[in-house]
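Asker: Dropping the sequence and predicted coords here.
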Amino acid sequence: MGLRGAPRPRTAASRNRTAALEQLWRAPTAQRDPVGPAPARRLPARGPVLAALTDLLGLAGPAWLLLRAGDQPRPLAAAAVAGLLWAGLRGARGRYTDRLRTEPGGAARAVGAVGDWLVLIGMLAVLHTAAGSPVDPATAVVAVAPGLLIAAAVAGLRRWPRSARRADRVRRVLLVGEAPGVDRAAGLLNSRTDHDYTLVAAVPVGTARLELEGVQVAGHLAACPADDDVSTVLGGVYAHEADLVLVAPGPQLTGDRLRRLGWGLHDRGVALSVLSELSGVAAERVRPVTAAGLTLLHIAPPLRGGPQAMVKNVLDRTGALFGLLALAPLLLAVALSVRLSSRGPVFHRQVRQGQHNRPFTMWKFRTMVADAEQLKAQLAVVNEVDGPLFKMRSDPRVTPVGRMLRRTSID
């Protein structure tokens, strides 16, 4: 007869139920080794502050000098106001944000800087009219022009190779995923240096081996979810001092498994990013949305109109105009060679089909004799290709100068 209040002995069935409940509610966490290395701590980003100060001084300094040289009233006050407006405008439009680092091309950054500068001109015009400033408007526009050039130059510095950046700006990345996804992501990261990510190691999922050489393997995850998933990844983070885990999702790395991995990493203060198969799309066009518990990436259509498209159009046409001016001596020499080497006009005009099957008139230097179309019927029997296209390896209608122009693609 047992004592009243004494605990009853546990049966095998009760022990199994308790173990099942513990297994269900237990999160796969790993205790950090107190003597092990901690993830690399990054210094606070000073890039946005330096960029804002550079824009402020880069516009205000030259503006003060130019306004003073032009005998404008109160040049220091006018330059200070313009510099503050310029830095404030750039900051309001997200030019200094460091929360999400993207890598737009040089053309996109130039368009953004020119758009900001045009907005600044409008703001200064409104302020000039409202305050009745005695500063000459034309001189003011010239005075703030160097600020645009300096802003574009500073933005271009962000595309320097990774070796030229400060060490505290580089993010040490640990790749996690199935072997094909890890190989693809590692190849892309290692093939370019215009980003802030450096690959330190990888944790493949499954039994497949990595094909890309030179990638350190910090561990392996089983093909199915396991309790040591977080422990294995954290071990790679601590061993290689990574501060970002980049996951390449796949069939063996499902949403539930990825979510549990994220819980464990975030509990330890390690950042997590998920690789997307989407490439070649500007980050400004991508917006995450949710629906029915799913995370969706909404892709906005490319810009076909508006101020930015107009600025890009102006830049393209201006660049083409300067290109024609720079090549004018060469084009003039080619025109004289065509005109003096054979009878006929210098240019050949032809109507071709363009985008959306819209016809356009093409102008090019003449490389054939003037009656080339009439001679085409006589040479039809020696056509070397089938169909409506007429092509000969040694076309007798091509002039000596035209042969050189075609070989060099100058025509």
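Answerer: Perfect, thanks for sending it.

Asker: Please make it C-alpha for all contacts and neighbour counts, starting now.
Answerer: OK.

Asker: where's His240 relative to Val230, distance?
Answerer: Separation of His240 from Val230 (Cα to Cα, to the nearest Å) stands at 15 Å.

Asker: same question but for Gly91, I mixed them up
Answerer: 39 Å.

Asker: Between those two, point out the one with more neighbours.
Answerer: Neighbours were tallied for Gly91 and for Val230 using other Cα atoms under 10 Å; the higher tally belongs to Val230 (22 against 15).

Asker: Find the helix or strand that that one is a member of.
Answerer: helix 229-240 (DSSP states H and E).

Asker: putting a second one here so we can go through both:
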Amino acid sequence: MGEHVEPTGDIGRTVQQGELVSPFPSVRGQPTDGEISRPAIDWEQRYRRTVIISDTVATAFVVAAIGGFFGARDAANWHEKWRILAFGTELLVIGALAMSRAWAPAVLGQGAEEFRRLGRSVFTAAVVLSLGGIALSSRNIKLWIFVAVPAIALVTMTERYLLRLWLHKQRKQGRCLRPVLAAGSPATVRDLIARARKFPHLGWRVEAVCTPNGLGVGDGRLDGVPVVGRLTDVAHQVRQGGYRVVAVTPAPDWSPERLQRLAWNLEGSDAEMVVAPVLMEVAEPRLQVDAVLGIPLLRVSMPTFTGGRRVIKGIVDRVGAALLLVLFAPLMVFIGILVLADSPGGVFYRQRRVGKAGREFTIFKFRTMVAGAHGARAALADHNEGAGLLFKLRRDPRVTRVGAVLRRYSIDELPQLFNVLTGSMSLVGPRPPLPEESAEYGPDIRRRLLVKPGLTGLWQISGRSDLPWEEAVRLDLRYVEDWSLALDAVILWKTLRAVLQGQGAY
């Protein structure tokens, strides 16, 4: 996950680690005595400016390329009106990005919200452009709506993704992190510290802690992070240390009045106050803050298992599976020949799995083991390396030579596209369990069966078989609870990288 940079109380060293390196070199010196340090402001501003410039250049490039290509083919009609449409398209896209807050620092570099806002901006620009074309009775407007705008969306999303990869690489090396002061009970703060260290790409580094009694454990630290004061000292410590984020975790000592007073005291400090709700695993699409009777309440909507979005997901599943089967048909024929040539047996392996609502179905895979492998499983039970209810062996003697390669890059799962096409599976969803596994599920884990199992999912892009059982279950339940079309798109995009790396596949 990259080298961990141990938190320190040395402000000068914190600034040095927090600065952004090439291609955005820092020009800010060390803070003088008495000056409030703001370790993360510089690199955040530089990254935001880079994103804005990249979006603008990418949009201009697409508009110029399309305008130049079609203008060269139809030079007689390439006049001032076309130039106005080209300039207007770029202006609309950039304006929509600004209006949708697609450059807000809080969404840059993490989560699906960045791409959701980007997509919403481009869609808004297309709608406004079409309305403008109707009003102006322009016959050339279709080119910009159906060619230029989708091309801009593709190029800008690719550019954003590449910038995000660079940022995540920097964060795994201990750079471009937002210094965080965590305030709450020792147990909840420990959980926050563990999550920040496990997922450095999210950009948080907990550098100081405030607890109800101002005490740590033994040497005055919590998991290596210094305890700098009580909950009443948070605002003072923020101004002294220049922390970028104040993460408030649950603690009995927090009251509405104390939290409100803390928010007032942080005004003008450049620190962002983040309050962790008790429902830690509920994602943003299901959360909404409402004022009821003058009291701010966190409204949690129910998970979506039916409705229009599910219909869209089903259509995308079947159309996507059909297109992928056509695309991979030559590869699948070639793999089938290799499987037959490598060892006796059939091309496909069929196995009963449990799907939505506990209904069993037959899953299809390319055969990766010798014939009769299932009967030899009992003899290998003592060597099981799988987590929880899973049975896995890193060096399974039943796996063939071709099968080892297919498993490493998950190519053996391509026939599951037939399961997606027939409706028993989805492109994205929880892992389909075996009947004997699901028979041992408790009430909580059985919530995985509320949706169709998936060809890929959060488990696949997060480590697959290397994940502890509890983490795999948590990811599946998180998907079931917080599913969205945007999350599906992100998972599908990240699956390609996970497959190419082969991490956790055996």
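Answerer: Happy to help now that I have it. Because the structure is predicted, anything quoted here is derived from the model rather than measured.

Asker: Any idea what the TM-score comes out to?
Answerer: The TM-score (TM-score structural alignment, normalised by the length of the first structure) is 0.62; 347 aligned residues with a Cα RMSD of 5.0 Å.

Asker: for the residue nearest the centre of the second structure, helix, strand, or coil?
Answerer: The centroid of the second structure falls nearest to Gly111 when counting by Cα atoms, centre = their mean (4.5 Å). State at Gly111 of the second structure, reduced to three classes by DSSP: H, G, I helix; E, B strand; the rest coil: coil.

Asker: Distance of the aligned partner of it in the first structure relative to Asp71 of the first structure?
Answerer: If you follow Gly111 of the second structure across to the first structure using TM-score structural alignment, you land on Gly105. From Gly105 of the first structure across to Asp71 of the first structure, the span is 40 Å (Cα to Cα).

Asker: Report the separation between the closest residue to Val354 of the second structure other than its chain neighbours and Glu272 of the second structure.
Answerer: Leaving aside its sequence neighbours, Val354 of the second structure sits nearest to Glu360 (Cα to Cα, 6 or more residues apart in numbering; 4.4 Å). Counting by Cα to Cα, the gap from Glu360 of the second structure to Glu272 of the second structure is 49 Å.

Asker: all strands for the stretch 151-300 of the second structure, in order.
Answerer: Counting by DSSP state E, counting those that start in this stretch, the stretch 151-300 of the second structure has strands at residues 178-183, 204-211, 221-222, 225-230, 245-248, 272-275, 287-292, 295-300.

Asker: For the ones you listed, give me TSV that also has mean neighbour count and distance to Lys494 of the second structure.
Answerer: Listed next are these as TSV, based on neighbours: other Cα atoms under 10 Å; distance: least, Cα to Cα, whole Å:
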stretch	mean neighbour count	distance to Lys494 of the second structure
strand 178-183	28	24
strand 204-211	26	21
strand 221-222	18	34
strand 225-230	21	32
strand 245-248	22	28
strand 272-275	15	28
strand 287-292	11	25
strand 295-300	12	28
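
Asker: Buried ones in the helix or strand where Phe115 of the second structure lies, by neighbour count?
Answerer: Using DSSP H and E, Phe115 of the second structure falls within helix 113-136. Across helix 113-136 of the second structure, burial judged by 16 or more other Cα atoms under 10 Å covers 113-126, 128-130, 133.

Asker: Counting neighbours, which bits of stretch 159-169 of the first structure end up buried?
Answerer: Arg159, Arg162, Arg169.

Asker: dump the residue contacts of the first one.
Answerer: In this case it means Arg159 of the first structure. By Cα atoms under 8 Å, 6 or more residues apart in numbering, the contact list for Arg159 of the first structure reads Glu103, Asp194, His195.

Asker: Could you rerun that using 6 Å?
Answerer: Contact partners of Arg159 of the first structure, counting by Cα atoms under 6 Å, 6 or more residues apart in numbering, are Asp194.

Asker: next one: the second one
Answerer: Taking Cα under 6 Å, 6+ apart as the criterion, Arg162 of the first structure is in contact with Thr193.

Asker: one more time with 10 Å
Answerer: By Cα atoms under 10 Å, 6 or more residues apart in numbering, the contact set of Arg162 of the first structure is Arg169, Val170, Arg192, Thr193, Asp194, His195, Asp196, Tyr197, Thr198.
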